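Chemist: Generate a structure from the sequence data that follows.
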Amino acid sequence: MNTSVSDGGEKAQCSVLFVCMGNICRSPLAEGIFRKGLADAGLDGFVMVDSAGTGNWHAGDPPDIRSVETATENGIDISMQRARQVSDDDYDRFDLIFAMDRSNEATLKARAPSSQHDRIHLFLDHTLGMRTDVPDPYYGGVDGFDAVYQLLREGCQALLDRLGTELRQPKG
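Modeler: From the prediction side, this is the model:
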């Protein structure tokens, strides 16, 4: 794990980036869920977390209101997040880069140096062992955002359990 990354002035032991297409639906929701899980577990100072999109058409925009409302209903505030596009620096800055679907995974790998491909993972495959996409709820209704929230929550919990075990192990 990367020990040289800082998050809020503290040394992080690991860094995680969640990526979807526009960074307004799935990835900011995953970021919010994971941040809350880290905070609840007392691990927020050990992991740097961010989200981004493979596209830039929403750069600077807040998350989709349906993602914000779904997060709020579950005790998470993502309203202050702003969309950004994945940058070349992200491939070096983040230990784990999670694509929400296979299309974004392919885009990330096409843009990344081959030496960084081992950092890029399909989110549900890595966390729950399901080679499945997190569906894009953008063109659907609120029910789609609720379903995506549940998938992301399960995946984030599995990731948190795995990382929490690693982060709590004594260094030696």
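Chemist: okay, CA-based contacts and neighbour counts for the rest of this
Modeler: Will do.
Chemist: Helix or strand: which one has the residue nearest to residue 130 when sequence neighbours are not counted?
Modeler: Nearest residue to residue 130, sequence neighbours excluded (CA to CA, 6 or more residues apart in numbering): residue 124, at 5.4 Å. Assessed by DSSP states H and E, residue 124 sits inside helix 123-128.
Chemist: Second chain to compare with the first, below:
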Amino acid sequence: MNKVKILFVCLGNICRSPLAEGILRQRVEERGIAHLFEIDSCGTAAYHIGKSPDQRSVANALKNGVSYQHAARQLNEDDFDNFDFVIPMDDSNYIDAMSLVPQGAKAKVIKMRAFDDLAKGSDVPDPYYGGENGFQEVFEILDRSVNNFLDHLGKLSEN
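Modeler: Take a look at the predicted model:
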């Protein structure tokens, strides 16, 4: 069985997308299905290539029971052939990602909050310039959306 390959995308790849990656990694471990997935994250901008995630995001995740590490990288055209799902965090990054999709690419590009029952299709806000509450809000949004995304994938595999 082929692994489901998922790529989360935000602007700089230090707050939202690596957190989504970390949450998904933990959730598939908890469900005993980690072997079925390849999970990564990246940014549409080159601001932080090679850098670790924002320490406020990491600290907030730990407070919520999720531990993760990542080195920031930039989205590229090959990602659309190497991943099944490319999941941007907001409209701006969705537009930037779509501008890179090569003809015939296999990846399905869909916004993260397409899987959030509380605000379907909305943006995941960027917590970078805010305080602790913003990081907690983003954690809750991503946790809810990631769990719903996993449930969605489970329903697809049943068909």
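Chemist: Need the TM-score between these chains.
Modeler: Overlay of the two chains. TM-score (TM-score structural alignment, normalised by the length of the second structure): 0.92; 157 aligned residues with a CA RMSD of 1.8 Å.
Chemist: circling back to that earlier point, which parts of the helix or strand following the helix holding residue 124 of the first structure are buried?
Modeler: Per DSSP H and E, the first helix or strand lying C-terminal to helix 123-128 of the first structure is helix 142-168. Within helix 142-168 of the first structure, the residues that qualify as buried are 144-146, 148-149, 151-153, 155-161, 163-164, 167, counting by 16 or more other CA atoms under 10 Å.
Chemist: quick one: the helices in the first structure?
Modeler: 26-40, 65-73, 90-93, 102-111, 123-128, 142-168 (DSSP state H).
Chemist: Could you export those as JSON lines, including distance to residue 84 of the first structure?
Modeler: Below are the helices of the first structure laid out as JSON lines (distance: least, CA to CA, whole Å):
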{"stretch": "helix 26-40", "distance to residue 84 of the first structure": "10"}
{"stretch": "helix 65-73", "distance to residue 84 of the first structure": "16"}
{"stretch": "helix 90-93", "distance to residue 84 of the first structure": "11"}
{"stretch": "helix 102-111", "distance to residue 84 of the first structure": "14"}
{"stretch": "helix 123-128", "distance to residue 84 of the first structure": "19"}
{"stretch": "helix 142-168", "distance to residue 84 of the first structure": "20"}
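Chemist: of these, which approaches residue 52 of the first structure most closely?
Modeler: Closest to residue 52 of the first structure of the helices of the first structure, according to CA to CA: helix 26-40, at 6.8 Å.
Chemist: whereabouts in the second structure does the closest one align?
Modeler: Taken onto the second structure by TM-score structural alignment, helix 26-40 of the first structure occupies residues 16-30 there.
Chemist: just how off-centre is that stretch within its chain?
Modeler: The chain centroid and the centroid of stretch 16-30 of the second structure are separated by 8 Å under CA atoms, centre = their mean, to the nearest Å.
Chemist: Which positions in that stretch come out as buried?
Modeler: Those would be 16-28, for stretch 16-30 of the second structure by 16+ other CA under 10 Å.
Chemist: Kindly report the same for stretch 126-135 of the first structure.
Modeler: For stretch 126-135 of the first structure, a neighbour-count test (16+ other CA under 10 Å) marks 127, 128, 133, 134 as buried.
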